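Enquirer: turn this into a model:
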Amino acid sequence: MRALGVWITSRLGLLAVSVMAVPWLVGGRDYLSRWKQWDASLFVTIAEYGYRGNPAQARDPGLPAFFPGLPSVLRLVHLVVTDWALCGLLVSLVAGGVAAVALARLAEFEGGSGERAVLAMVLFPTAVFLAAGYSESLFLAFAIPAWLAARRRQWPLAVLLAAGASSVRITGLFLAVALVVEFALSRPRWRELPWLVIPFVPLIAYSWYLRGLTGDWLAWKHAQEAGWGRELVWPWRAWLTTWNSAMGAGDSAVPFRMEIAGAVVAVAVLVWLLATRRWSEFVYCGLQAGALLTSAYYLSVPRALLLWFPLWVLIARLPARWSIGYGLLLGPLMVLNAMRFLTGAWAG
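Expert: Reported below is the predicted structural model:
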């Protein structure tokens, strides 16, 4: 319950700061509408109109990049809550609470402090995306309990929860592969092996649906390319493109500097996972890093780190004095980045 208290307190704190700051930053505009920025608006479009988008507007080729889990939940919540932005906030609030409790239990299972793990997550600079109507909180609400169940060797529960994660983000594919590795390393009862197919089913089903809609089995991947130019390149080209953008002048360079900082953290975490022989966690994080760091340019690397629950477990095992320094350093950055998001700037 302490972990849930940390989560709720962090949400109340962010609410208080944003309610006070938004009128000053953006004038008298509606507060809730400020939360429907960037991808949050696209999730609402899918929930309201489907993957063909608003018929009154030009078709957005990037919509298939978003998996149907969050839009489906938004549509259900909208049956009782009329404001779409508020729907997104409520889904993230509840799902984030589930994720926080599961993270605390996972950290304690691994010998760390559950409260410090949750604090590390909610104070991370891009944690605003755990509050907004994005898919991070909903994904973690499935993924962290799935991993905890796998660590406890409760495989039927683990794979069913992982299937939920796979319906929310493509990151579910990386989780599914990591579960296979964890299973293989766990002195398994091989009769349980067929269970591991289940997390891949939502991915196949979504590809099948997109095949019927667009004629393309990999429409979700091609939507990433069409909408955001995320084509596969050599990692040094991705680094160079991002570095050159980060060295520019003005506010447009700030997000790219954040991306580089995120990439450095990602590599450091992967080195730690290798050094400690956390093979399955390395697979989960490494596959994500491989996809992000071989894109045409770095995009959403700091935000993707929110999904790296092994990082929060690592911090939870550090001495308390390290956690205090972490909070004092990154907490203010989280607040500043939240204000960037609410003013419409790119925040990770």
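Enquirer: can we go C-alpha only for contacts and neighbour counts from here?
Expert: OK.
Enquirer: just checking, residue 68 touches residue 170?
Expert: No: counting by CA atoms under 8 Å, residue 68 sits too far from residue 170 to count as a contact (10.6 Å).
Enquirer: gap between residue 307 and residue 169?
Expert: According to CA to CA, to the nearest Å, residue 307 stands 11 Å off from residue 169.
Enquirer: report how many residues lie close to residue 328.
Expert: Here the number of neighbours of residue 328 (other CA atoms under 10 Å) works out to 11.
Enquirer: that one: which element?
Expert: Residue 328 is part of helix 320-342, with elements assigned from DSSP states H and E.
Enquirer: which helices and strands sit right next to that helix?
Expert: Helix 320-342 sits against helix 2-26, helix 114-122, with contacts defined as 3 or more CA pairs under 8 Å, 6 or more residues apart in numbering; DSSP states H and E.
Enquirer: give the other helices and strands that the shortest one contacts.
Expert: Put plainly, it is helix 114-122. helix 2-26, helix 84-109, helix 309-316, helix 320-342.
Enquirer: and those as TSV, adding distance to residue 178?
Expert: Below are the helices and strands packed on helix 114-122 laid out as TSV (distance: least, CA to CA, whole Å):
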stretch	distance to residue 178
helix 2-26	26
helix 84-109	16
helix 309-316	12
helix 320-342	28
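Enquirer: hmm, back to that, can you check which of the helices and strands packed on helix 320-342 gets nearest to residue 254?
Expert: helix 2-26 (18.5 Å; CA to CA).
Enquirer: skipping its backbone neighbours, what lies nearest residue 64 in space?
Expert: Nearest residue to residue 64 in three dimensions, chain neighbours excluded: residue 220, at 4.8 Å (CA to CA, 6 or more residues apart in numbering).
Enquirer: by contact count, what packs against the helix or strand harbouring that neighbour?
Expert: Here residue 220 sits within helix 219-228, counting by DSSP H and E. Applying 3+ CA pairs under 8 Å, 6+ apart, one finds that helix 219-228 makes contact with helix 201-214.
Enquirer: to check against the first, give me the structure of this:
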Amino acid sequence: MSNTLTAVLGASLQLTHLDPESLGRFSGRTSRNLAPSTSLPLAGRVGEWVVNAVATEHPRSPAAPAVPAEEPAQDFRRPSRPRWLRIALAAAGLWLATRVAYAVFTYVAVALGSPAPKHARALLEAWDQYDTHWYLLISRLDYTQPAMTAFFPLYPTLIGRLAALLGDAQGPVWPAYDGVRLLVALGLASLFTLLALVGVALLAVQESGEERAGPRAVWALLAYPFAFFLAAGYTEGPFLAAAAFTLYFARRGAWPWAVLAALVAGLVRPTAVALVLPLAWEYARQHDWGRGLPLAGWTERLRAVGGGMAVVGAVPLATGAYALFLWHRFGTPLVWFRVQSAVWHRQTTPPWRTALQLGHRLLTYPAWSHDQAMLLLAVVPLLLFLAVVAVSLRTMPFAFVLYTAAICYLAVSAPVASEPELIESTGRFLLAAIPVFLVIGAWMRRRPAFAQLWIASGLMLQGVLLVNFFAGRWVA
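Expert: Below is the predicted model of the structure:
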């Protein structure tokens, strides 16, 4: 009987997630050494007393039947979410956390700034800098002067349409004012950034096969010192979203969706041309065009060739549609290209000449000067990204190599000689180099110290740059 009750108590303890070994540990002894002792806890003494008492009262009782094993309880939990939804929710959580952080940072930076703000709109106006002015102006007036054509149409058009719905003279709510238009611009940028982070996370998981690769890649991106432009009224968020989903769908072989995302990218920024070669390579690779066209009939051949033309022509088609609009408006389809030099002082230059000029400036600028700092803010990210690509050449998909190389080339292809950094806005343009952030995210998994260094130093530098941005100083 004593053995039977001991088995019963053991089963009961297991049902409550405590085994006799655990009970012994709670009393300071192992289960083998359990003996009557005043040092046992109350639960241990009571259990021991019950066993001894029953054994003494019925020393020769017949053995009780074995206790049947309890069937596992039915699981009433909700079914697990699909993998893509878990990845998207993780990215959305990081997006929401950074939006709250930017809001708090904006309040503190503006409230402690000089002069002190006199109204709440000052928090919004702190984000109304440089390119944002132009997008708001285009959204209100349309393309009325050639200088505006350097800014591609999708983002300002969306701002104008939503602002008309919310606050234009023809809208249903209240008369228009720039604050509403700015709020719409910032809201659109943040929503596109949410899509961008989801796209980057999905791409990272797809390439690595590891679900946690998504949040790491998103962290690598958000900690990049120029990532605050994803929250500003710039096209960094919209373009990053379009580029991320273009690469994601292309690598999956979902070509209609890849074409659609590439069309969107082509309407957002001229740098969408960086997607053309990666798309062509990936389409040819998946269709095994390295060995010709191993298809049986002409119908299949024509379908494959037509699909390839759609994939390669998506970005040029979007840019061409914008050029046709400009031809109708200004009488020349390439006005957007000409104003780059005539208005914005960008001169197309071979990269080796740009490299020589950068080296000369690095050697001649005074140490610790503003010009030197601006130059380093442009050159260091570029060298870092090129180094990441060089180290990862053997493991990075060649389509990603082509895309990142094109982004880096476009960032330096048209320097501004009148600016101290020469390759103006390079740090901001490199936000679109998505494969680099995938690699950095993978390094963060293998090297926790590197992850801490990247996130801590990146966020600190981002705060410094953002304060200068709020003050109206040029940072990228």
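Enquirer: could I get the TM-score for this pair?
Expert: Comparison of the two superposed chains (TM-score structural alignment, normalised by the length of the first structure) gives a TM-score of 0.91, and 341 aligned residues with a CA RMSD of 2.0 Å.
Enquirer: follow-up on the earlier one: residue 182 of the first structure is nearest to which of the helices and strands packed on helix 114-122 of the first structure?
Expert: Closest among these, using CA to CA: helix 309-316, at 13.6 Å.
Enquirer: read off where the closest one ends up in the second structure.
Expert: Matched against the second structure by TM-score structural alignment, helix 309-316 of the first structure falls on residues 434-441.
Enquirer: stretch 128-141 of the first structure now?
Expert: The aligned range for stretch 128-141 of the first structure is 228-241, by TM-score structural alignment.
Enquirer: list the buried residues of that stretch.
Expert: Using 16 or more other CA atoms under 10 Å as the test for burial, stretch 228-241 of the second structure gives 228-241.
Enquirer: residue in the second structure matching residue 14 of the first structure?
Expert: Under TM-score structural alignment, residue 14 of the first structure pairs with residue 102 in the second structure.
Enquirer: from residue 467 of the second structure, how far out is that match?
Expert: Applying CA to CA, the value for residue 102 of the second structure to residue 467 of the second structure is 11 Å.
Enquirer: in helices only, show me the buried residues of stretch 228-241 of the second structure.
Expert: Counted as lying in helices by DSSP state H, out of these, are 236-241.
Enquirer: which one of those residues is nearest to residue 475 of the second structure?
Expert: residue 236 (14.8 Å).
Enquirer: can you tell me how far that closest one sits from residue 316 of the second structure?
Expert: On the measure of CA to CA, residue 236 of the second structure and residue 316 of the second structure end up 20 Å apart.
Enquirer: strands along the stretch 301-450 of the second structure, start to end?
Expert: Read by DSSP state E, counting those that start in this stretch, the stretch 301-450 of the second structure holds no strands at all.
Enquirer: stretch 41-49 of the first structure vs the second structure, average distance?
Expert: Superposing on the second structure and averaging over aligned pairs (mean CA distance after the TM-score superposition for the first structure), stretch 41-49 of the first structure comes out at 1.0 Å.
Enquirer: so where in the second structure does that stretch end up aligned?
Expert: Taking TM-score structural alignment, stretch 41-49 of the first structure hits residues 133-141 over in the second structure.
Enquirer: tell me the two of the ones in helices among the buried residues of stretch 228-241 of the second structure that are most distant?
Expert: So, these by CA to CA: farthest apart are 236 and 241, at 8.5 Å.
Enquirer: residue 310 of the second structure -> the first structure?
Expert: So, by TM-score structural alignment, residue 310 of the second structure is matched to residue 195.
Enquirer: the helix or strand residue 44 of the second structure falls within maps to which residues in the first structure?
Expert: Using DSSP H and E, the element containing residue 44 of the second structure is helix 42-57. Alignment of helix 42-57 of the second structure against the first structure: no match, by TM-score structural alignment.
Enquirer: what helices or strands is that helix leaning on?
Expert: So helix 42-57 of the second structure, by 3+ CA pairs under 8 Å, 6+ apart, packs with helix 2-15.
Enquirer: let's see it at 10 Å
Expert: On a contact count with 3 or more CA pairs under 10 Å, 6 or more residues apart in numbering; DSSP states H and E, helix 42-57 of the second structure meets helix 2-15, helix 20-26.
Enquirer: turn those helices into TSV, columns for mean neighbour count and distance to residue 46 of the second structure.
Expert: As requested, these are arranged in TSV below (neighbours: other CA atoms under 10 Å; distance: least, CA to CA, whole Å):
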stretch	mean neighbour count	distance to residue 46 of the second structure
helix 2-15	15	12
helix 20-26	16	12
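Enquirer: of those helices, which is nearest residue 372 of the second structure?
Expert: Short answer: helix 20-26, nearest of those by CA to CA, at 64.7 Å.
Enquirer: residue 147 of the second structure maps to what in the first structure?
Expert: Under TM-score structural alignment, residue 147 of the second structure pairs with residue 62 in the first structure.
Enquirer: my read: that match touches residue 224, true?
Expert: Yes: with contact defined as CA atoms under 10 Å, residue 62 of the first structure counts as touching residue 224 (6.1 Å).
Enquirer: list residues touching both of the two?
Expert: Here residue 62 of the first structure and residue 224 have no joint contacts, going by CA atoms under 10 Å, 6 or more residues apart in numbering.
Enquirer: tell me how far the residue nearest the centre of the second structure lies from residue 217 of the second structure.
Expert: Among the residues of the second structure, the one closest to the centroid is residue 197, at 3.1 Å (CA atoms, centre = their mean). For residue 197 of the second structure, the distance to residue 217 of the second structure equals 9 Å [CA to CA].
Enquirer: rewinding a little: which residues do residue 307 and residue 169 of the first structure both contact?
Expert: 136, 139.
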